[in-house]
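[1] Below are the sequence and a predicted model; questions follow.
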Amino acid sequence: MLNTLPDLHRSFAEQLKLKLQSDPRIHSLLAGGSFIHGGFDQYSDLDFVVVVDPLYYDEIMAKRMAFAGTLGHLLHAFTGEHVGEPRLLICLFGPQLLHVDLKFITLDMLTQRVEEPAVLFTRDNDALERQLAKFSAHWPDMTPEWFESRAWIWLHYAVVKLGRGELFEAMGMLSFFREQVLGPMLFRRANLPQRGVRRIEALGIDPDGLLTSTLATHDRHSVGIAIRRAADAYVTLRADALPDNIADDAARRAVLA
């Protein structure tokens, strides 16, 4: 399973597996992300789920920075509150740089998951399989209504920032809009799980160049055109699955005015 990884990733994963196998506090080691979605390459990060014996969970959570430091040459790490996942530790190891995500859970916490993990090792395969069987993985795709509720608010934000001359703010919102709205809707059009703008170039799911049409330079006219094209791209993609909460076209007219 690990022998298909690039050398750097494989070496780290193998060492991690051996270390955790020797730690009786660890129940299982699971892998996710590109490891299971495919397309793993030298630029990929490693996503691990460390299943901890509940008797030791609080202890390990309290000392997880130090715990991560025992896994290799840890340069920096921080916790994942910014993505709503405080159990996540985002790490950068060196000297050859490697991004590693470590999510610490107990077996009971495994029911809520967005993907079916690969099992690298477990001390109790039956218990692990029973827990995995209780619930299926659910990828958090957004609904048409979710997009409609937010799209015009976010585009209006870009418009007012443009009006004030805050071009970096407006350009930042356009980038955010591509990641949160247009990219996921392109994945929806391709009948794929919504994953922001991940690998869109490689997947070839934007043949009409909707995303590139929304790119702007640091110029008021360029940003204004990009906002209009972002609105047009949204309306085009919205037609694939019309939401129930379209009130009227007032928001669109205001954005495009």
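    Arrived safely.
[2] switch to C-alpha atoms for all contacts and neighbour counts from now on
    Noted.
[3] longest helix in this structure, by residue count?
    Ranked by residue count, the top helix of the chain under DSSP state H comes out as helix 144-164.
[4] hmm, who's touching that helix?
    Residues outside helix 144-164 that contact it (C-alpha atoms under 8 Å, 6 or more residues apart in numbering): 167, 169-171, 173-174, 177, 181, 220, 223-224, 227, 231, 234, 238, 241-246, 251-252, 254-255.
[5] Now find how far off-centre that helix is within its chain.
    Relative to its parent chain, helix 144-164 has a centroid offset of 22 Å by C-alpha atoms, centre = their mean, to the nearest Å.
[6] secondary structure element for V49?
    Per DSSP states H and E, V49 falls inside strand 46-52.
[7] Give me the buried positions along the following helix or strand past that strand.
    Counting by DSSP H and E, the next helix or strand C-terminal to strand 46-52 is helix 57-62. The neighbour-count check on helix 57-62 (16 or more other C-alpha atoms under 10 Å) flags 57, 60-61 as buried.
[8] isn't S222 right up against A216?
    Yes - at 5.3 Å, S222 counts as touching A216 under the criterion of C-alpha atoms under 8 Å.
[9] Which one of the two is surrounded by more residues?
    A216 (20 against 15; other C-alpha atoms under 10 Å).
[10] re earlier: the helix or strand just after the longest helix of the chain - contacts with which helices or strands?
    Per DSSP H and E, the first helix or strand lying C-terminal to helix 144-164 is helix 167-177. The criterion is 3 or more C-alpha pairs under 8 Å, 6 or more residues apart in numbering; DSSP states H and E, and the helices and strands that helix 167-177 contacts are helix 144-164, helix 220-238.
[11] Below is structure B, check it against A:
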Amino acid sequence: MQHAIFQSFINNAIAVLQESTDMLGLAIAGSWITHETDSFSDLDLVLVSTTKISDNPEQMKAVANQLGTVLSAFTGEHVGETRLLICLYNNPLLHVDIKFLTLDEFHHRIENPVVVWERDHQLTNIIQETQAVWPYPDYQWIEDRFWVWIHYATLKIGRGELLEAFDFLGFIRMMVLGPLLHIKNGNQPRGVRKVETKLALEDFAELRKTVVPMTKTDLVAALWKSIKLYEDLQNHLFDANITLKEDAAQEVKVYLYKVEKM
């Protein structure tokens, strides 16, 4: 049923876009590529035009409004992508992300979307001639930050800011543990998305141990678990080119132990 709703929206979008000579093509990314859309999916569109639209949010919204009834729309600064317009449509109620690209920008992709409409095979030719590159985390970047982040969470627990520490554990799962576990399991590092089904059962069980009630005892235990899981992932994924912050690790562990005993 949801696929039919999506297809109806796409068909309407194609009919609208092909009326403008500035529009060059429409493609669909995300779960559409792997045929994993379901009733809870959003729709990830890639809209390619001759004119650069993404530097004008009002123009982006004007195009989005042509495709259906927009309840709300905003650009994607919070996810580091200003070329993205995040839309909530009505009749039917749909979450639709529209990425506005020029033909030159389409050369640089993290995945190959499904082209549903184009002029003169321009998108298809680019896909055939260039390679999509999914961004993988920089292990050194993570190692340089991990122990500072654990120390920060420990400070919050020590001060009694338990909700802050609780939220920060979610950040560590999103930025460190989730991506590294995905890589260990041969998946694209998409934070904690679909970890329930994409990780080996034992790996998901270990990650699940970092999700705890909001008490000092439980949060400290979750930090220790996060440390153990991270160090196991270090051993599994990191090579000799990664400089481990061993002194930082030791001092942070000592401090966490002190806070645990307070």
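    That came through fine. All figures in this text were calculated on a predicted structure; none of them were measured in a lab.
[12] before we move on, back to that, redo the helices and strands packed on helix 167-177 of structure 1 as TSV? Include distance to L102 of structure 1.
    Putting those into TSV (distance: least, C-alpha to C-alpha, whole Å) gives the following:
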stretch	distance to L102 of structure 1
helix 144-164	30
helix 220-238	35
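[13] Looking at these, which one is packed in the most?
    helix 220-238 (a mean of 19; mean count of other C-alpha atoms under 10 Å).
[14] helices and strands around that one, which ones?
    Partner elements for helix 220-238 of structure 1 (3+ C-alpha pairs under 8 Å, 6+ apart): helix 144-164, helix 167-177, helix 183-189, helix 250-256.
[15] Please pull up the equivalent of I28 of structure 2 in structure 1.
    The equivalent of I28 of structure 2 in structure 1 is A31 (alignment by TM-score structural alignment).
[16] quick check, nearest of the buried residues of helix 57-62 of structure 1 to L20 of structure 1?
    Nearest to L20 of structure 1 out of these is I60 (C-alpha to C-alpha; 12.5 Å).
[17] residue contacts, the closest one?
    F67.
[18] Against D248 of structure 1, how distant is it?
    Distance, I60 of structure 1 to D248 of structure 1, by C-alpha to C-alpha, to the nearest Å: 53 Å.
[19] moving C-terminal of the helix or strand hosting the match of I28 of structure 2, what's the next helix or strand?
    Assigned by DSSP H and E, A31 of structure 1 belongs to strand 26-32. As assigned by DSSP H and E, the chain's next helix or strand after strand 26-32 of structure 1 is helix 34-37.
[20] tally of neighbours for L242 of structure 1?
    Neighbours around L242 of structure 1, by other C-alpha under 10 Å: 14.
[21] Correction: the previous question concerned F187 of structure 1.
    21.
[22] ok, now how distant is the residue nearest to it when sequence neighbours are not counted from G32 of structure 1?
    Leaving aside its sequence neighbours, F187 of structure 1 sits nearest to Q194 (C-alpha to C-alpha, 6 or more residues apart in numbering; 5.2 Å). Separation of Q194 of structure 1 from G32 of structure 1 (C-alpha to C-alpha) stands at 16 Å.
[23] So for those two, which residue has more residues nearby?
    Q194 (21 against 18).
[24] give the contact list for the aligned partner of I172 of structure 2 in structure 1.
    When structure 1 is aligned by TM-score structural alignment, I172 of structure 2 is paired with F177. Counting by C-alpha under 8 Å, 6+ apart, F177 of structure 1 makes contact with 151, 154-155.
[25] one more time with 10 Å, if that's ok
    150-151, 154-155, 158, 171, 183-184, 196, 211, 214, 227, 230-231, 234 (C-alpha atoms under 10 Å, 6 or more residues apart in numbering).
[26] quick check, nearest of the residues you listed to G80 of structure 1?
    For the contacts of F177 of structure 1, the nearest to G80 of structure 1 is G196 (18.2 Å; C-alpha to C-alpha).
[27] corresponding residue for the closest one in structure 2?
    So, by TM-score structural alignment, G196 of structure 1 is matched to G191.
[28] ok, now how distant is that match from I110 of structure 2?
    Counting by C-alpha to C-alpha - G191 of structure 2 and I110 of structure 2 are separated by 15 Å.
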